[in-house]
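**Student:** Got a predicted model here, sequence first, then my questions.
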Amino acid sequence: MDMIKLAGVPRLVAILVVMFSSYLQLSKAQGTWQILVGNAGIASMHTAITHYDTAILLDRTNIGASQIPLPNGQCRDNSQELVLKHDCTAHSVMLDTKTNSVRALWVQTDTWCSSGQFISDGTMVQTGGDYEGLYKIRRLTPCAANENCNWVESTTEALTDPRWYASNQLLPDGSRQIVVGGRNAFSYEFVPKRRTGEGAFALQLLRDTNTNQGDNMYPYVHLIPNGNLFIMANRDSIELDYTTNTVVKKFPTIPGEPRNYPSAGSSVLLPLDQANQFTLTEILVCGGARANAFTNSGAQYPASQSCGRIDVNAASPTWSMETMPMPRTMGDMVILPTGDVLIINGAEKGSQGWGKASAAILTPVLYATKNARARFTTLAAGTIPRVYHSTANLLSDGKVLVAGSNTHQYYTLTGQFPTELRVESYSPAYLAARSNNIRPTITTAPGTIRYGQTFPMTFTVGALQGALEVKMVNAPFVTHSYAMGQRMLNLKLTAPVSAPTVGAYSVVVTAPPSNVVAPSSYYMLFLVQDGIPGKAIWSLIR
């Protein structure tokens, strides 16, 4: 009998080997993870990618010493600082995504839970924070990775209302942004101001949706193609004509749980498409936390498991609800070059806040924008919990930069959910080497494009296969599970024409028609063939 059992062992081992091999292949098909930086020096609460392919990582100042010194023995003296009034460490760094090296940056006042947007010349305009940073406006004009650009805090401008947990949206001309909401800030204002003496404008939606724990902070603000704003707080949303301070439409309440801070769902404006003249305007909202999950964090309520999608231009807009594979709060939503949405980071229980969540989710999910029959796909799991104060940003090579996670008041490097200083990347399945033969490589494309005009693009590829698309994707400011200003456009292009060189082709692309469709800014231009993107090039539209 024992001999019979032993004789079966090799066959069993072979079966297990095949099963494990299949599992590895399946995992690779769902994407791969890579640690880029073992210690970035800070936990990135806010992240944004510049048109130089560098990443601005920004924490807060009132947190004590970070893990990276300021250069050349510099120290920051601030009498209003709560923890270290003489601080020789940095609270922001610039990450070179090509070499994975970091450079310390100088931030003078507290940027805790602040907001921002890139304007048309590529400058990051960053607003608010807490304590002495509540009214501050900061700028960082990006530079090449080997140069020394830094934060500059304005001494001539200030916000009208205190902006802590506010949201920003770039406006069409690319020079101005709107700043909406914040803790006990039931208003919006413009940076820079439109006229001398301009203040803030009351927004009743923010007051009406306020609860005992907030649930209206970091409101979702999306510029829609008719020039108005879609704004959502808690579970309610409106269309606002900000030029006249008029609410032109109120949308139905989304079913389910609260969606904004501290309940922490996420929201995206789904890709706009030239096929319908950029008129189909859909908002997607996924995740959140049960009511009072923040104030009663000991209960560790399960997070929301629903996504809602609404066409804001429909005659009778309604929320179409779907169920995610698992509950999720604090999930980041990233629009990929394919037009699908990656849902990554977060937890299954609790809410945002220090120590208020559990059951970290290591498994991203793909939301198929155009495939209702197979809407969700569970992807390869990471190994690093990314909960409160995590970020996720699309890079020009199609990878997703993942950083941050600090669910503690100060840097705490031990215990459950330690302050996370590692930076990693997630590579979706479209980056697998097996697709390299059909991956297009852009060889020429303009650095500047004009609204409504056509422009040439040349590329090389091993083989033509399936649909060819050109996607324009901007660089949002990401914090607290919300990518402010995130935007993708699918552009019109001609059929590819062969060039004299083998494997070389050209297409003619039509730029977006106006700045209400695509606010003036730098965008990544991706060429995508049969769902496989090549590396993007940066281009300024104006």
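**Tutor:** Now that the structure is in, tell me what you want to look at.

**Student:** Could you use CA atoms for every contact and neighbour count after this?
**Tutor:** Noted.

**Student:** list the contacts for Gly331?
**Tutor:** By C-alpha atoms under 8 Å, 6 or more residues apart in numbering, the residues touching Gly331 are Ala264, Gly265, Ser266, Gly287, Ile343, Ile344, Asn345, Gly346, Ala347, Ser481.

**Student:** ok, and here's another one to check against it:
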Amino acid sequence: MYLAMPRVALSPSVVFLCFDFRIFGGRAFGLHLKPRGQSPHTDFLNNFEVVGNSYASAQQVFLGTLDKVYIVDKTENNPWQIKDHPAWASEWSISSRQTRAMDAVTNTFCAGGTVLGNGTWLNVGGNQAVTYEGAAALSQAGGPPYDDPDGRQSIRLLNPCDNGDCDWILGQPMTTGRWYPTLETLEDGSAIIIGGCQWGGYVNDASQDNPTYEFFPSRGQPITSPILQNTLPANLYPLTWLLPSGKLFIQSNWNTALLDYNQNLETPLSDVPNAVRVYPASGGSVMLPMTPANKYTASIMFCGGSNITPDRWTEDWDIPHYPASSSCVQISPEVSSSYEEVDPLPEGRTMGNLLLLPDGRILCLNGAKLGTAGYGNTTYTIGQSYADQPILTPVIYDPSAPAGSRWSRDGLNPSNIDRMYHSSATLLPDGSVLVAGSNPNSDVNTFATYPTEYRIEIFYPSYYNQRRPQPQGLPNRMTYGGPFFNVSLTTADLFGNVDNIQTAKVVLLRTGFSTHTMNMGMRAVELDYSFLGNPDGSGVLHVSQPPPNPAIMPPGPALAFVVINGVPSIGAQVMVGSGSIGQQPTSPNEPLPQSAITPQQQSQGPTKKGPGASVILGQANGNLVQWLKVAGVSMAVLVIPSLC
């Protein structure tokens, strides 16, 4: 907001001043979100707390609103009912810790998911209608005992709500069935649906392979993908990310490619070294935060998995005792076609989730030391599990730490719950992490060595009990480029030292759709900013809108955090982009003001007082700064000479 300052006599030595000025924190941009307050203190710092019951075992999980987490299972004999049949979906309230059964309509076993640019969530694909123990039902249209119509071609939609009235509805079905598909939101807010198979099994095979991709909303018939054709049998849930160029990075079995989905062209990259990362090897994977410092370069890290060779993806050997890999590798596919090795995990791990935290670190939890994902009935299985020796203690990766010291377990405590095949995890708005699921069984079995798990846990990272910043001025909608916005921070937000404003990060984080060791669509983007530190110890961040490239941060809902000294604010939900599906408007980012910190008690001139107002003049990096107090409210003013 620009205001014209009238000519004002301040003193005999300063007779007239004329200038424009910008009130920091006063520029309007849509609606500003209310500060999110503080998190309640927990006795479980760096530890896990059991907080609820999921009703349906949490094979798939995502954060839908600031208060609601949505859970999706495969069709099975869960004890909670909906419409006179077992429920295989539910909604869990963060605030009340209560659960509501939901109706997913068709069988969602091993579906994929993402959120669209308008905020609608998709759950896509699944399995045929089943009866007890996962056997194929006689009627694929539904019926006793589970009333679960065939879900392989299903597209389910949900508009999350806080009033308990929303539920899943069916959209226009796909033209082909997909079990184990991957979804990724594109730069126009639509979704690409990649791969899968027709009826399932431990791994894929040529008789049921679906090596194609299609879109929602539909763009016509599916298109064949060479990388999926060439990577049988381990080509299910291909690991996929949208890159800043608008191309898609795809990793399947040992192979890697870039897909230009507009031209239907694939470019092979180097094979991933050391281990298979896709299901059922199920290594963890994550796109590292994109920041102004790294020029919004996309880098993807893979950790764990299994070095099983293609000819050994069978069920006739001792899978549950084959050691998982500890290898971690990283690739920046638009910089280099090759992978590089980075710090390995402390131990081999399969089915470990890698989750972005708002402070820039990465939490690794869940999984096992031995075996792979999947279940079956062989002489080697542990019950039905193809994995053994669960890993209960998380470990945290710090990308900013020196190489060789990036993984740490310092102060972290173990869970008491095994989280293996069909477990999930997602970040919550307060920076804690919800952990749920685990069910390496063909139907509900609460007595198995690794049982069907309904307990929900929350893990509380080290920053959780600290006083949180309470930024004021975050907009509820962000655009791709355009005017910057201003975020005000109090002295308390800066922990009593205005210099801490230099540690700030403003982070947009998509929490993603969690299933099978992946969080589809998860990414974090830091926004550029400059700052003004005020004489009273408060400060203002001048924050750029997201870069004018929707492929860096796809449109749709995201959490916005302001991080000071490694401590995040409570996340606020913002809409990035237009709020609709389609080409997103872009414009150049407005240049940011120069950063400055005005020392306390530094004044150069008299104080002008009027009714409820005072002005103190000072200097900051050569710019005239006013400290303006109106009606008891203080604000900083940068004086920009323009009219004299």
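**Tutor:** Noted; the coordinates are in hand. Given the structure is predicted, the values throughout are model-derived calculations rather than measurements.

**Student:** ok, back up a step: is it possible to get a markdown table of the contacts of Gly331 of structure 1 that adds distance to Leu493 of structure 1, secondary structure and neighbour count?
**Tutor:** Output for these, formatted as a markdown table (distance: C-alpha to C-alpha, whole Å; DSSP: H, G, I helix; E, B strand; the rest coil; neighbours: other C-alpha atoms under 10 Å):
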| residue | distance to Leu493 of structure 1 | secondary structure | neighbour count |
| --- | --- | --- | --- |
| Ala264 | 38 | coil | 33 |
| Gly265 | 35 | coil | 34 |
| Ser266 | 32 | strand | 29 |
| Gly287 | 35 | coil | 33 |
| Ile343 | 29 | strand | 27 |
| Ile344 | 32 | strand | 29 |
| Asn345 | 35 | coil | 30 |
| Gly346 | 38 | coil | 35 |
| Ala347 | 41 | strand | 27 |
| Ser481 | 33 | coil | 31 |
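
**Student:** Which of these are retained in structure 2?
**Tutor:** Counting by both residues aligned by TM-score structural alignment, their matches' C-alpha atoms under 8 Å, structure 2 reproduces these contacts from these: Ala264, Gly265, Ser266, Gly287, Ile343, Ile344, Asn345, Gly346, Ala347, Ser481.

**Student:** Correct me if wrong: the fourth one contacts Pro262.
**Tutor:** What it means is Gly287 of structure 1. No - Gly287 of structure 1 lies out of contact with Pro262 (C-alpha atoms under 8 Å); the separation is 12.0 Å.

**Student:** where exactly do the helices run in the stretch 1-150 of structure 1?
**Tutor:** In the stretch 1-150 of structure 1, the helices defined using DSSP state H, counting those that start in this stretch lie at 2-29.

**Student:** That one: strands as residue ranges?
**Tutor:** 32-37, 46-49, 54-58, 76-77, 86-87, 92-96, 101-105, 115-118, 124-127, 137-140 (DSSP state E, counting those that start in this stretch).

**Student:** With distance to Ala511 of structure 1 added, can I get those strands in JSON lines?
**Tutor:** Formatted as JSON lines, these follow (distance: least, C-alpha to C-alpha, whole Å):
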{"stretch": "strand 32-37", "distance to Ala511 of structure 1": "33"}
{"stretch": "strand 46-49", "distance to Ala511 of structure 1": "23"}
{"stretch": "strand 54-58", "distance to Ala511 of structure 1": "26"}
{"stretch": "strand 76-77", "distance to Ala511 of structure 1": "46"}
{"stretch": "strand 86-87", "distance to Ala511 of structure 1": "48"}
{"stretch": "strand 92-96", "distance to Ala511 of structure 1": "30"}
{"stretch": "strand 101-105", "distance to Ala511 of structure 1": "35"}
{"stretch": "strand 115-118", "distance to Ala511 of structure 1": "20"}
{"stretch": "strand 124-127", "distance to Ala511 of structure 1": "24"}
{"stretch": "strand 137-140", "distance to Ala511 of structure 1": "28"}
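
**Student:** Can you tell me which of those is most buried?
**Tutor:** Highest mean neighbour count among the strands of the stretch 1-150 of structure 1 (mean count of other C-alpha atoms under 10 Å): strand 115-118, with a mean of 30.
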